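Participant: the following comprises the amino acid sequence and a computationally predicted model.
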Amino acid sequence: MLSLDLDKLVVDRSRMQENTYFRPQLTKTTRMHTRTACLYLVLFLLLFPACKSRLQTANSSRPIQFTFLQLNDVYEIAPLEGGSVGGMARVATLRKQLLKENPHTYTFLAGDFLNPSVIGTVKLDGQRIQGAHMVDVMNHADVDYVTFGNHEFDLNETNLQARLDESEFEWISANVFHQTENGLRPFTISRNGHTDSIPAYAILDIRQGEQRLRIGILAVTLTTNQPSYVSISDPFQAAEKTYALLKDEVDAVVALSHLAIEEDQELARRIPGLALIMGGHEHDNMIHRVGNTVIAKADANAKSAYIHQLEYDAATGELKVNSTLKKLDESLPLDPEVDQVVKGWEAKAYAAFRQQGFDLNTPITTLKVPLDGREASIRNQPTNLGVAIARAMKEAWPGAHCGIVNSGSVRLDDQLSGSITEFDLIRALPFGGKVLKVEMKGSLLTRLLEAGLQNKGKGGYLQVYGLEKKGDKWFIDGKEMQADAAYQVAISDFLMSGREENMEFLRTDHPDVLSVIVPGSEDIQRDIRLVLAEYLKKQ
């Protein structure tokens, strides 16, 4: 699958030190030979002024056209909604179609693909898959370039390194570093006996006849989710430094980012020379323009992709960007080769779940109304699935006043309908996790709820039961919440870890947390999926 494409040139990672652009160190003998060669070249140009280099850098009047296919936040390898949308096999088909139109076509994924997913939780030979299925499918789909998303660091150090080494696509990052016993270093990738550092940027070398165009690509990631083995520097400073290194070496620069949209907009303001920012992190498609910079994000799980058709005018130095959102639906057939790889991983996952005792096909209940777990819905408003989970949590703990869960715990990006099985609940809540009973003051609970509203459109948007906001006041069990009163809250263990965006304050050691009850190994509250299953059985 790994092939040499002369249209693509990645900066030699083994010769880069963090964000430093590589320039060869010449020996004394080499310098002498170089000076001699330069003298001959000068004489040649003086004697033959009409001669031109066979390969010229973007100096023709004919525009150079090339295409970027952009994905972001892809957690599922298979199609969703009954097979009608998404799926990496459709991505492969679209890529091949674009390549036929223009051989200068490059595929990018702007972070968040190694975790979470149902298949990623499966154990094979005693080890969790942890994104190996996604890397394998992306290799077969011929993805070209990726950067880190915050969920890449859900993996432990060993598993992340394994996924990097398995990748046949190129990683780029200007601000993600490996915390080692020897200090901060770029992460490395070992392939075929060679170990290279992940570069801060890459350069596309596009040749059209005698014309040559060089496009620089820098990449940055937001600073959330930094386990002990990871260090993420300020994305703006890293991008500015990398852009300064790149701008005189290339004809134009674009960015691959995994930032919040507000951060992408700030990046465009700070570096107005960027022609395009291919972003991730938000899961709904959007396109913005800041000055001359286009910022684009597609829908998560390859429900859509952005096709950027770029045209460079050598005469003016202008790079035009024409961006089109492409829905990946049944109008695109599944690529047979990639679809076969996908089905192979699904078969392994189903077999492993059965070995673990999950009765995947036995119905839990039959729904009269579909439960909405689509990310465009559940991350922006209360949905019947989100409310059902929160209610199940509340009812699982006697005496609880309310239930709260972050929408990002739901990774279904689909609707549950008809006959529901254990496997459906595993798909909906792949993280699992405990349901805690936490006694907290009303002031802290109010702060949490307001932070949830600020997270609209993100995984930190909260789904609640037993809570309601009227005007500027919150009500619990129909009564106005009091700042100094104590309330019993059924809440996910993840939210109480302080790892959710804008909720770093919410930790078990917060002074307004009065008590925490953690379920035992035999209690139903030990797994939110068991809690939801029990609730649905009663409906």
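Facilitator: Cool, got the structure.

Participant: hey, let's count contacts and neighbours off CA atoms from now on
Facilitator: Noted.

Participant: look up how far Lys241 lies from Phe68.
Facilitator: Look at Phe68 and Lys241: by Cα to Cα, to the nearest Å, they are 24 Å apart.

Participant: I meant to write Ala162 there.
Facilitator: 29 Å.

Participant: circling back: neighbour count: Phe68 and Lys241, which is higher?
Facilitator: Phe68 (20 against 15; other Cα atoms under 10 Å).

Participant: buried residues in stretch 148-165?
Facilitator: Across stretch 148-165, burial judged by 16 or more other Cα atoms under 10 Å covers 148-155, 159-160, 163-165.

Participant: this is the comparison structure:
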Amino acid sequence: MGERFKGAHMIELMNHLGIEYVVLGNHEFDFGAEEVKKRMQESTAKWFGSNVRDAATGALFDGVVDTEIIPLQDGLKLGVFGVCTEETPTLSYPGNSVLFEDVFATSRRCVEDLQARGADFILALTHLSIAQDKQLARRVPGIDLMLGGHDHEPFTLYEGKTFIHKSGQNAFWLARLEFQLTRSAEHPERGLAVLPQWSMLANAHLPPQPECQAILFKYMRAMASEDDLEQNARVLATLGTMLSTRTALLRAGESNAGNLVADALRSELATDVGLINGGFIRGDKEYSARTNVTVGILKHEMPFPRPGVVVRIKGSDLRDALLQHLKKYPQQSGSHPHVSGLELMVDMRSNPPVITKMAYNSGELVDLEAELTVATSKFVAGGGDGCSCWLKGEILREAAKIPEIVADFMMKKRLLAYPENEGRITILD
């Protein structure tokens, strides 16, 4: 649905829900900067992106709000700004016309501006990793509350005097945060008293709101012909074992779903090695043994219909690229690799980390001076997720879209039996 409507369905849902304030994230740019501008024009919310600029002029990205003062009761003022990850150009497709400025310098500027305008309490809307959120709280005094995204897991914590909250992915939870702010008229020198309280509401198994469901069905009808429905229901293979697409495994461990996709790429494109980044698989589910895997399930799990490619690359450059994929470990990252045809041992205790073993399944060590072929996504081969060593390789050919490649592989296998952990990548930490 995202590929077809480029986010228009999400904007209509957000407008219906009365969302008032939004911060830009990397995935807003999945279809390019011009599509972002269209969606923002359709939205009734205010969009923050204090560090998102026009690369040519240095002006704020069209339609974006820099800072805002919101009047509260008792004459208090809430100051708001928002920042988006500087890694967006390597995580999505904003193009060369958009500049993502340093989040720390931007935040410092915004806090100083809001304080000068009399803000009593400052809220930062962030689309950063939790590690960066913590660092921001330490490096930029004056931020009272951060509401964050980007990470797929929920977090609630204090970093110094800054309250940080993330609700996790896919609206699995809805957070309710309340802050009682009081200032003593008799003793203003005591400053603002802040009393926070919060709760997490699980959305699982709740009946859908009829109005939201109607909006969703409208878009589903627009894209679903009878042939589409039949195609989505088509069974490709049956699971002989449980298959996990849990985000935590895909982004920081070994996932048998990641192994499956890497195997499909290597087998169908006839290469020495297959590789997929964990962020390509998005469902965050567990499928029990005897589940029939359908075309619809593949579309749900791999919503980015990106093509597979065959890359010819030197062994040493592949080694260096793999280390780039693992650079954020043990933090969850969409770059986390899943491989086929390789066995790796990585020593993360070393500074910098090193790959101590890189061998083919036969046990033969990979010749670091020789070239080999790798099947992966066009995103990865283009240096996505900051893995620039892939650019030293050469794309030999572009194949079908990866969900189609995986579907062909599944139809040949018919029965898929993958253990939970094969030890394809052993990490010493």
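Facilitator: Done, it's in. The shown structure was predicted, so the numbers you read here are calculated from the model rather than taken from an experiment.

Participant: can you calculate the TM-score here?
Facilitator: Once the chains are laid over each other, their TM-score by TM-score structural alignment, normalised by the length of the second structure reads 0.84; 387 aligned residues with a Cα RMSD of 2.2 Å.

Participant: ok, Pro430 of the first structure - how many residues close by?
Facilitator: So Pro430 of the first structure, with other Cα under 10 Å, has 22 neighbours.

Participant: check Leu177 of the second structure too.
Facilitator: That count, for Leu177 of the second structure with other Cα under 10 Å as the rule, works out to 12.

Participant: excluding chain neighbours, what is closest to the equivalent of it over in the first structure?
Facilitator: Using TM-score structural alignment, the equivalent of Leu177 of the second structure in the first structure is His308. Spatial nearest neighbour of His308 of the first structure, chain neighbours left out: Ser323 (4.4 Å); criterion: Cα to Cα, 6 or more residues apart in numbering.

Participant: surely the one you found is in contact with Gln309?
Facilitator: Yes - counting by Cα atoms under 8 Å, Ser323 of the first structure does reach Gln309; the two are 6.3 Å apart.

Participant: which residue in the second structure lines up with Asp251 of the first structure?
Facilitator: By TM-score structural alignment, Asp251 of the first structure lines up with Asp120.

Participant: you'd agree its match is up against Lys77?
Facilitator: Yes - contact criterion Cα under 8 Å: Asp120 of the second structure and Lys77 qualify, at 5.3 Å.

Participant: all the strands of the stretch 251-400 of the second structure, residue numbers only.
Facilitator: 273-277, 286-287, 292-294, 307-314, 337-340, 342-347, 354-360, 371-377, 394-401 (DSSP state E, counting those that start in this stretch).

Participant: so can I have CSV of those showing distance to Leu265 of the second structure and mean neighbour count?
Facilitator: Shown next, in CSV, are the strands of the stretch 251-400 of the second structure (distance: least, Cα to Cα, whole Å; neighbours: other Cα atoms under 10 Å):
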stretch, distance to Leu265 of the second structure, mean neighbour count
strand 273-277, 6, 26
strand 286-287, 21, 13
strand 292-294, 18, 20
strand 307-314, 7, 23
strand 337-340, 8, 27
strand 342-347, 13, 19
strand 354-360, 16, 16
strand 371-377, 6, 25
strand 394-401, 10, 16
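
Participant: most centrally placed residue in the second structure?
Facilitator: His150 (5.7 Å; Cα atoms, centre = their mean).

Participant: and that one, how far from Gly75 of the second structure?
Facilitator: Distance from His150 of the second structure to Gly75 of the second structure, by Cα to Cα: 34 Å.
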